[in-house]
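S.K.: Next comes the sequence, and after it the predicted model I'd like to discuss.
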Amino acid sequence: MITMNDVVREGHPVLRKVAEPVSIPLSDEDRNTLTSMLEFLKNSQDPELAEKYDLRPGVGLAAPQIGISKRLFAVHSMDENDKLYSLGIANPKVISHSIEQNQLENGEGCLSVDREVEGIVPRHARLTIKGIDHNNEEVTLRLRGYIAIVFQHELDHLDGVMFYDRIEGLEDPFKQPVPGYAL
């Protein structure tokens, strides 16, 4: 079981590397990684389990955040229409995105960032991604709003980008707070 002790924190070099694609069909090891990351997210959102294991609540987790430089991430979150997105995804690729921008009103947080960082993170309002899910099935997801932001945050982790890199005009990214779920 993944715990917060397994989550690498900012400053760790793996968070700044471009992660490597994985082979398809997924190996048992890669499928297990995706399943474990998804289990962590579900546990982190369960108040009893989160307290018992001292887990910060999260809606997304990328393999680099657990020290694995592979193009894998998991998401467990609802969109604004109460549709649940609960999956692990391998080798995700953005195939289209809107020019229109969107952002979380209170900024973003991250399981790999223990401090709070204030600032608006501009994201695409809509995007379509393709990848392989944790069941080795090809998936195409058309995302908008909040869930699109979650996926973009995790995609950034696969490219060595931290959310605060995108905050415009933030001179010192080690300065200020962001409440809410960590991505």
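M.R.: Right, received. Where do you want to start?

S.K.: drop to CA atoms for contacts and neighbour counts, all remaining ones
M.R.: Noted.

S.K.: which residues in this structure form helices?
M.R.: Applying DSSP state H to the chain gives helices spanning 28-45, 47-53, 145-158.

S.K.: ok, and which of those has the densest surroundings?
M.R.: Highest mean neighbour count of these: helix 145-158, a mean of 23 (counted as mean count of other CA atoms under 10 Å).

S.K.: Which other helices and strands does that helix contact?
M.R.: strand 60-62, strand 72-78, strand 123-124, strand 126-133 (3 or more CA pairs under 8 Å, 6 or more residues apart in numbering; DSSP states H and E).

S.K.: winner for burial among those?
M.R.: Highest mean neighbour count of the helices and strands packed on helix 145-158: strand 60-62, a mean of 30 (counted as mean count of other CA under 10 Å).

S.K.: And the residue nearest the centre of the chain, how far from residue 144?
M.R.: Closest residue to the average C-alpha location of the chain: residue 154 at 3.0 Å, with CA atoms, centre = their mean. Distance, residue 154 to residue 144, using CA to CA, to the nearest Å: 15 Å.

S.K.: State the distance from the residue lying closest to residue 108 once chain neighbours are set aside to residue 91.
M.R.: Once flanking residues are discounted, residue 108 sits nearest to residue 178: 6.1 Å by CA to CA, 6 or more residues apart in numbering. Distance, residue 178 to residue 91, by CA to CA: 29 Å.

S.K.: Neighbour count: these two, which is higher?
M.R.: residue 91 (21 against 18; other CA atoms under 10 Å).

S.K.: Next one for the comparison:
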Amino acid sequence: MPVRVLGRLVDSHPVVPPEARRGTVRRITEVGEEVLERACRPVPAGEFGSAELAALIDDMFATQYIADGAGLAANQVGVDLRLFVYDCWDEEGVRHVGHILNPVLDEADPGERRLLEESEGCLSVPGAAITVPRADRAVARGFDKDGNPLVIEGRGYFARCLQHETDHLDGRLYLSRLSKRDRRAVLRESAEAREAVLAKRERKAAELAG
């Protein structure tokens, strides 16, 4: 199947990304924690290319992998930086893998997009999902870890991923897009499923480490 790594088409890519193999699993922050409720600070240009930044990205890939996530923002591992990673399929069966720093979503002409009402969950609200309207197309502009410009376009579910993760970096959980009634329902569902979800993550983390 086709794969785009950092927006570039490649012949193949490992099921477990190399970054996840190198990384260390971190704890995923959960709804109610302050770090998820404020906008993240931009990654300073002076940190591009640093070993610390590369290690953070590796850790985020490892954490996303063991949680079966499509994307993960830095504040979901407690880090106040405008950065997210992704490993997500789009509606045409293309797998997208990569990271993006200081992303900004293009404001598409409303006439060029439509809203898709599909199920959406969040690793910081474990075990719950609900229908959330999102645009069927999104373009994120930012930089890779070395400071090279990136333009990442997503359609369908990958567009949803780009919007969801950028929301995180703006200090916004998908719960904020729901009615109070739906928000309460999602939180109840998460409370009931949380223990089993975290246990599954622990098992997968042990497998990755082994």
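M.R.: Looks like it came in fine. Just so you know, these numbers come straight off a predicted model, no measurement behind them.

S.K.: The residue nearest to the centre of structure 1 contacts residue 65, doesn't it?
M.R.: No - assessed by CA atoms under 8 Å, residue 154 of structure 1 is found out of contact with residue 65, at 9.7 Å.

S.K.: To which residue of structure 2 is the residue nearest to the centre of structure 1 aligned?
M.R.: The alignment partner of residue 154 of structure 1 in structure 2, by TM-score structural alignment, is residue 165.

S.K.: average gap between the longest strand belonging to structure 1 and structure 2?
M.R.: Ranked by number of residues, the top strand in structure 1 under DSSP state E is strand 84-97. With mean CA distance after the TM-score superposition for structure 1, strand 84-97 of structure 1 departs from structure 2 by a mean of 1.2 Å once superposed.

S.K.: and that strand, which stretch of structure 2?
M.R.: Taking TM-score structural alignment, strand 84-97 of structure 1 hits residues 95-108 over in structure 2.

S.K.: Contact partners for the residue nearest to the centre of structure 1?
M.R.: Shown in contact with residue 154 of structure 1 (CA atoms under 8 Å, 6 or more residues apart in numbering): 60, 61, 62, 73, 183.

S.K.: which residues sit in contact with the second one?
M.R.: Yep, that's residue 61 of structure 1 we're talking about. Listed by CA under 8 Å, 6+ apart, the contact set of residue 61 of structure 1 reads 37, 38, 41, 73, 74, 75, 111, 154, 183.

S.K.: can you count the residues close to residue 166 of structure 1?
M.R.: The criterion is other CA under 10 Å. On that basis, residue 166 of structure 1 has 14 neighbouring residues.

S.K.: Against residue 115 of structure 2, how distant is the counterpart of it in structure 2?
M.R.: Here residue 166 of structure 1 is matched to residue 177 in structure 2, going by TM-score structural alignment. Using CA to CA, we find residue 177 of structure 2 at a distance of 14 Å from residue 115 of structure 2.

S.K.: what's the matching residue for residue 132 of structure 1 over in structure 2?
M.R.: Match for residue 132 of structure 1 (TM-score structural alignment): residue 143.

S.K.: neighbours around the closest residue to residue 167 of structure 2 other than its chain neighbours, how many?
M.R.: Nearest non-adjacent residue to residue 167 of structure 2, counting by CA to CA, 6+ apart: residue 173, 6.6 Å away. Applying other CA under 10 Å, we find 21 residues neighbouring residue 173 of structure 2.

S.K.: what's near enough to touch residue 173 of structure 2?
M.R.: By CA under 8 Å, 6+ apart, the contact set of residue 173 of structure 2 is 31, 36, 37, 164, 167.

S.K.: The second one is in contact with residue 168, isn't it?
M.R.: Yep, that's residue 36 of structure 2 we're talking about. Yes - using CA under 8 Å, residue 36 of structure 2 is in contact with residue 168, at 6.8 Å.

S.K.: Can you work out which residues contact both of these two?
M.R.: Common neighbours of residue 36 of structure 2 and residue 168 (CA under 8 Å, 6+ apart) are residue 75.

S.K.: Report the buried residues of stretch 89-103 of structure 1.
M.R.: 89, 90, 91, 92, 97, 102, 103 (16 or more other CA atoms under 10 Å).

S.K.: Distance of residue 23 of structure 2 relative to residue 61 of structure 2?
M.R.: 7 Å.

S.K.: which residues touch the match of residue 166 of structure 1?
M.R.: Residues near residue 177 of structure 2 by CA under 8 Å, 6+ apart: residue 132.

S.K.: What is the neighbour count of whichever residue in structure 1 pairs up with residue 152 of structure 2?
M.R.: Taking TM-score structural alignment, the alignment pairs residue 152 of structure 2 with residue 141 from structure 1. Applying other CA under 10 Å, we find 14 other residues in the vicinity of residue 141 of structure 1.

S.K.: Relative to residue 18 of structure 1, how far out is residue 141 of structure 1?
M.R.: Taking CA to CA as the measure, residue 141 of structure 1 falls 22 Å from residue 18 of structure 1.
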